[in-house]
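S.K.: only geometry, no sequence info:
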């Protein structure tokens, strides 16, 4: 049976390229999530609260026990999707720190980490590095 000569090799190469693109997108998503995680942890990596002055900026959030810092986690939630969150099972008060209440100002340590990564366009730097590594294989 005849056919287009070399089509099998072309299709095999296209499948490999498709797999590499999927791997790259997943790696980019994970690296960006790790960057957000690191910034969020840094936002809650302050000194023991007994040494904080109320006039100081909201970051870093004081950590007398480190529980809030330990609650900030990264989880893969789907294909090319990662979630950075404060585990409420570890630090039930994380939501109140993040959102604030009538007694204290909100300190959105997660939202600010995402905003920082987006504003600094760090995700482009991460993506370019990963794509460059793939192309240089």
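M.R.: Received it, and whenever you're ready, just let me know what you need. These numbers come from a predicted model, not from an experiment.

S.K.: hey, let's count contacts and neighbours off CA atoms from now on
M.R.: Noted.

S.K.: Quick check: next helix or strand after the helix or strand hosting residue 21?
M.R.: Using DSSP states H and E, residue 21 sits within helix 7-43. Of the helices and strands lying after helix 7-43 in sequence (DSSP H and E), the nearest is helix 67-71.

S.K.: after that next one comes which helix or strand?
M.R.: By DSSP H and E, the next helix or strand past helix 67-71 is strand 72-78.

S.K.: For the helix holding residue 21, buried residues please.
M.R.: Neighbour counts over helix 7-43 (16 or more other CA atoms under 10 Å) mark 24-37, 39-43 as buried.

S.K.: Next up, a structure to set beside the first:
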């Protein structure tokens, strides 16, 4: 049974989108990801059964494609993406990846803490690695 993306993303995304308080520093996500590089670190505490929990990845975006390298491993995968900035501090990246063993489809919901760093919610809608549908969070850093 496939779970609707909204049901998977809602619990963590509600925490990310909620204002942190009046003293929060305004930040802005990039308008485009083309030519940008992110380093993402998954939270190992959120979902211990996630095979990528605690891993750091580097993602390079070019045109409508990306290359993701799991740092510290030989694994490099590529795919296509669609990015939309939903608000100055919230963005969504829909990704389809040619992963070993099959195609993986997932969404990254981004929120910024500064213009170069923030938090993400990873929601896998379908993929070859069990569990096929899963969710975790972590931190992203936009490289200069």
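M.R.: Alright, I've got the coordinates. Bear in mind that the values here come from a model prediction, so they are computed numbers and not experimental data.

S.K.: Would you report the TM-score computed for these chains?
M.R.: For this chain pair, the superposition-based TM-score is 0.26 by TM-score structural alignment, normalised by the length of structure 1; 67 aligned residues with a CA RMSD of 5.1 Å.

S.K.: how far off strand 72-78 does the helix holding residue 21 of structure 1 point, in degrees?
M.R.: 160 degrees (axes from the mean of the first three to the mean of the last three CA atoms, to 10 degrees).

S.K.: name the helices or strands packed onto helix 7-43 of structure 1?
M.R.: On a contact count with 3 or more CA pairs under 8 Å, 6 or more residues apart in numbering; DSSP states H and E, helix 7-43 of structure 1 meets strand 72-78, strand 81-86, helix 109-119, helix 122-135.

S.K.: Going by neighbour count, list what's buried in the second one.
M.R.: What it means is strand 81-86 of structure 1. Neighbour-count burial for strand 81-86 of structure 1 flags 82, 83, 84, 85, 86 (criterion: 16+ other CA under 10 Å).

S.K.: what packs against it?
M.R.: helix 7-43, helix 67-71, strand 72-78.

S.K.: Can I get those in a markdown table including distance to residue 95 of structure 1?
M.R.: Listed next are those as a markdown table, based on distance: least, CA to CA, whole Å:
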| stretch | distance to residue 95 of structure 1 |
| --- | --- |
| helix 7-43 | 14 |
| helix 67-71 | 10 |
| strand 72-78 | 12 |
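
S.K.: now the angle from the helix holding residue 21 of structure 1 to helix 122-135?
M.R.: Going by the same axes, to 10 degrees, helix 7-43 of structure 1 makes 140 degrees with helix 122-135.
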